[in-house]
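Asker: Build me a model:
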Amino acid sequence: MNALLYAVTVFIWGSTWLAIAYQIGDTPVVVSVGWRFGLASIALFIILIARNALPKLTAENHKMAALLALCLFSNNFLCFYFATQYIPSGLNAVVFSLAPILNALNLWWLEKKRPDATFIQGALMGFVGVLMLFGAQFIHSAMDMTILLGLAVTFIGTYFFSMGNLVSARAQKKGMPLLPTTAWAMGYGALYLFAIALLMGYSLAFTTSPLYVSALVYLAIIGSVVGFNTYLALIGRIGAAKAAYCTVLFPLIALSLSTVFEGYEWTWQSVIGVILVVSGNLRVFGLPEPVKRSVKRWSRT
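Answerer: The predicted structure follows:
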């Protein structure tokens, strides 16, 4: 079951970055993200009501869901959508793969769980890899400063996501039900985003082109309802550290799709950068147990 959850999460999240790129255009980013999580929340509530599985949450649970909304279902994606205007979606995903390292840093900062030397080595490899990736993109784009803006914004979004991981882990430790909490959190995120849009004077209407609508439906139902819940289920079943392998693997899918559909051009710096990012994460968390078992079987033959 865990292997299936891994595979589904990696494929879905690896492909959502390209769908995000297809939403960039006439519709304001804050409206696009709001509709994504608004539709996702409605779909989850329909599923829960149909299954008669919508428990009442306490006031404390709703506070936790609202905090989760700010970290996982609003501010982080505002950053990711905004950054996709300036950098290829695949690079956005690579920066996002640093989330497990930020998780460990947050645990050090907030819970005084100091990382060991292995973590420091892996973190340095990951950050150097990202610098090489964006250095190659920076040079290739004739020193376009907007690339640095995209890098900074997507890093802020990744930090929001990292904080959301800690909030989700704490909520599940308190026994909060996963699907209802996620449904409320997505709903709160959508209301928060719509309020921002209205305060900025934007209409809540969105582009009705087939490409935009198909990307919206894919992101809301597949990317949010399915993808987030498989990932959060992994956190609950095997812990945040092991679930973090998803973020190591899906940037490879995202970059592959970006190469085919966005014309992302590889250089020797970008290849080394991706290798360093993946290797840094693997240095921190080690190889997954199934891979270890496969290596042992292969070495015995």
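
Asker: C-alpha from now on. contacts and neighbour counts both.
Answerer: Fine.

Asker: ranges for the strands of the stretch 151-300 of the chain?
Answerer: Under the criterion DSSP state E, counting those that start in this stretch, the stretch 151-300 of the chain carries no strands.

Asker: one more, for comparison:
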Amino acid sequence: MSNRWRRRSARYKRGPDHWLIRLPLPAPRRFPPDTRAPAPLTLASPRVLIPFVIISLIWGSTWIVIRDQLSVVPASWSVTYRFLIAGSAMFALAAWQARRSGEGVLLDWRALVFTIALGLMQFCLNFNFVYQSEHYITSGIVAVIFALLIVPNTMLSRAFLGTVITRRFLAGASIAVVGIGLLLAHEARAISGDASAVTTGVTLTLIAVLCASIANVMMASQIARAQPLFALLAWSMLWGTIFNAAFAFATVGPPVVDWRAGYLGGVAYLGIMGSVVCFPLYLSIIRNVGAGPAAWSGVVVPMVAMALSTLLEGYDWSGLAIAGTVLALAGLIVALRPAGQASD
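Answerer: This is a model prediction of the structure:
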């Protein structure tokens, strides 16, 4: 007897008159609905880790490009050109998002006031202080100091957003900060200049870190989360461009352009790759895991910059640089470990 016939005959039985009587089919099994909440996202989640890797690689390359931007063009005008390009492209993306989702590009007045403050902190003060600092200290030192962004981001997120800080995260951050200190000690050896110039450069960089941290926490706030991502960034970049242009005109005079292909290509790369591609990804990371974990990209970026410098400029790795890189990566690994593998 075939399996098919057995399955069919199992649904019948013989009655008293030798007639086959069809048996009722068994009721289908019902499973209770899954009411478990989805697991919270972490830096190790693919949805977060992939953008994290992308922005770390791109922003690691921008430090080399920024160095060439410090030419005959004043830094404030270079920043203006960068965000003029980025803001224009971001408005195009905002219009595309509006057509797909039905949300408008225009924001209400509260959101517009918010974007003015965000544009001032993130796309004007932050970048102007970074560009200006590289007149006094090397880009390597600026990049390494910026890795300390994880500290104010974590503290401000805790103070203003009530973000929970786990022991695992603190342990990883502490290890990474020690590694950053070793990297900073290595880069400090390259300083050639008087103490006042070094102090000025470090001070400008620390102010830039604070401005970036305030902007990061603003992007993690409820009012920022309620806005369409591209529209929020587009308006912020618009205000940042206006602030940059006003500051540049007031401090260094009319616009200056370097028509070298290297300079123009660098502005385009920083505007499109370093801003239009990276900032939406970075904002999505902040929305998913918070400003503190997002700042781990600042720990990875200097190491990417040093790796690229090794390939392109013959960067010399010392024992301090190697030890600092290992410790910084170890701190990142500790922070990325699933909660089940480390006590919170």
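
Asker: Tell me the buried residues in the longest helix seen in structure 1?
Answerer: Assignment by DSSP state H gives helix 146-173 as the longest helix of structure 1. For helix 146-173 of structure 1, the neighbour count (16 or more other C-alpha atoms under 10 Å) marks 147-148, 150-151, 153-169, 171-172 as buried.

Asker: same for it, what does it pack against?
Answerer: Where contact means 3 or more C-alpha pairs under 8 Å, 6 or more residues apart in numbering; DSSP states H and E, helix 146-173 of structure 1 is packed against helix 59-72, helix 75-84, helix 89-96, helix 99-111, helix 117-140, helix 227-238.

Asker: what comes up buried for the second one?
Answerer: Think helix 75-84 of structure 1. By neighbour count with 16+ other C-alpha under 10 Å, helix 75-84 of structure 1 contains the buried residues 75, 76, 77, 78, 79, 80, 81, 82, 83, 84.

Asker: Can you tell me what the first one aligns to in structure 2?
Answerer: Spelled out, it's residue 75 of structure 1. Taking TM-score structural alignment, the alignment pairs residue 75 of structure 1 with residue 125 from structure 2.

Asker: That match contacts residue 211, correct?
Answerer: Yes - between residue 125 of structure 2 and residue 211 there is a contact at 6.7 Å, judged by C-alpha atoms under 8 Å.

Asker: that older thread, export the helices and strands packed on helix 146-173 of structure 1 as TSV, with columns for distance to residue 287 of structure 1.
Answerer: As requested, those are exported to TSV (distance: least, C-alpha to C-alpha, whole Å):
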stretch	distance to residue 287 of structure 1
helix 59-72	27
helix 75-84	28
helix 89-96	19
helix 99-111	14
helix 117-140	13
helix 227-238	15
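
Asker: Select, out of those, the one closest to residue 261 of structure 1.
Answerer: Nearest to residue 261 of structure 1 among these is helix 89-96 (10.2 Å), distances taken as C-alpha to C-alpha.

Asker: For residue 189 of structure 1, state which of the buried residues of helix 75-84 of structure 1 is nearest.
Answerer: Nearest to residue 189 of structure 1 among the buried residues of helix 75-84 of structure 1, with distances taken as C-alpha to C-alpha, is residue 75, at 8.5 Å.

Asker: ok, now how distant is that closest one from residue 158 of structure 1?
Answerer: Going from residue 75 of structure 1 to residue 158 of structure 1 by C-alpha to C-alpha, to the nearest Å gives 10 Å.

Asker: again with residue 137 of structure 1
Answerer: 20 Å.

Asker: try residue 227 of structure 1
Answerer: Taking C-alpha to C-alpha as the measure, residue 227 of structure 1 falls 17 Å from residue 158 of structure 1.

Asker: Ok, residue 119 of structure 1 next?
Answerer: According to C-alpha to C-alpha, residue 119 of structure 1 and residue 158 of structure 1 sit 18 Å apart.

Asker: cool, residue 232 of structure 1 as well?
Answerer: From residue 232 of structure 1 to residue 158 of structure 1 the distance is 16 Å (C-alpha to C-alpha).

Asker: Touching stretch 118-138 of structure 2 from outside, list them.
Answerer: 66-67, 70, 75-76, 79, 83, 142, 190-191, 197-198, 200-202, 204-205, 207-209, 211-212, 214-215, 218-219, 235-241, 243-244 (C-alpha atoms under 8 Å, 6 or more residues apart in numbering).

Asker: next one: stretch 162-181 of structure 1
Answerer: Defining contact as C-alpha under 8 Å, 6+ apart, one finds that stretch 162-181 of structure 1 is touched by 44-45, 48, 54-55, 61-62, 64-65, 67-68, 71-72, 99-100, 102-103, 106, 229, 232-233, 235-236, 240.

Asker: Pull up the distance across that stretch, start to finish.
Answerer: End-to-end distance for stretch 162-181 of structure 1: 18 Å, by C-alpha to C-alpha.

Asker: likewise stretch 100-119 of structure 1?
Answerer: End-to-end distance for stretch 100-119 of structure 1: 10 Å, by C-alpha to C-alpha.

Asker: Enumerate the positions of it that are buried.
Answerer: 100, 101, 102, 103, 104, 105, 106, 107, 119.

Asker: Over to stretch 290-301 of structure 1?
Answerer: Buried, per 16+ other C-alpha under 10 Å, within stretch 290-301 of structure 1: nothing.

Asker: can you give me the offset of it from its chain's centre?
Answerer: How far stretch 290-301 of structure 1 lies from its chain's middle: 31 Å, per C-alpha atoms, centre = their mean, to the nearest Å.

Asker: try stretch 126-135 of structure 1
Answerer: Stretch 126-135 of structure 1 sits 19 Å away from the centroid of its parent chain (C-alpha atoms, centre = their mean).

Asker: To which residue of structure 2 is residue 151 of structure 1 aligned?
Answerer: Counting by TM-score structural alignment, residue 151 of structure 1 lines up with residue 202 in structure 2.

Asker: show me what contacts that match?
Answerer: With C-alpha under 8 Å, 6+ apart, residue 202 of structure 2 has these contacts: 133, 137, 142.

Asker: so the second one, which of the three states?
Answerer: Read it as residue 137 of structure 2. Assigned by DSSP: H, G, I helix; E, B strand; the rest coil, the conformation of residue 137 of structure 2 is coil.

Asker: Give me the distance between it and residue 196 of structure 2.
Answerer: Between residue 137 of structure 2 and residue 196 of structure 2 the distance is 11 Å, computed by C-alpha to C-alpha.
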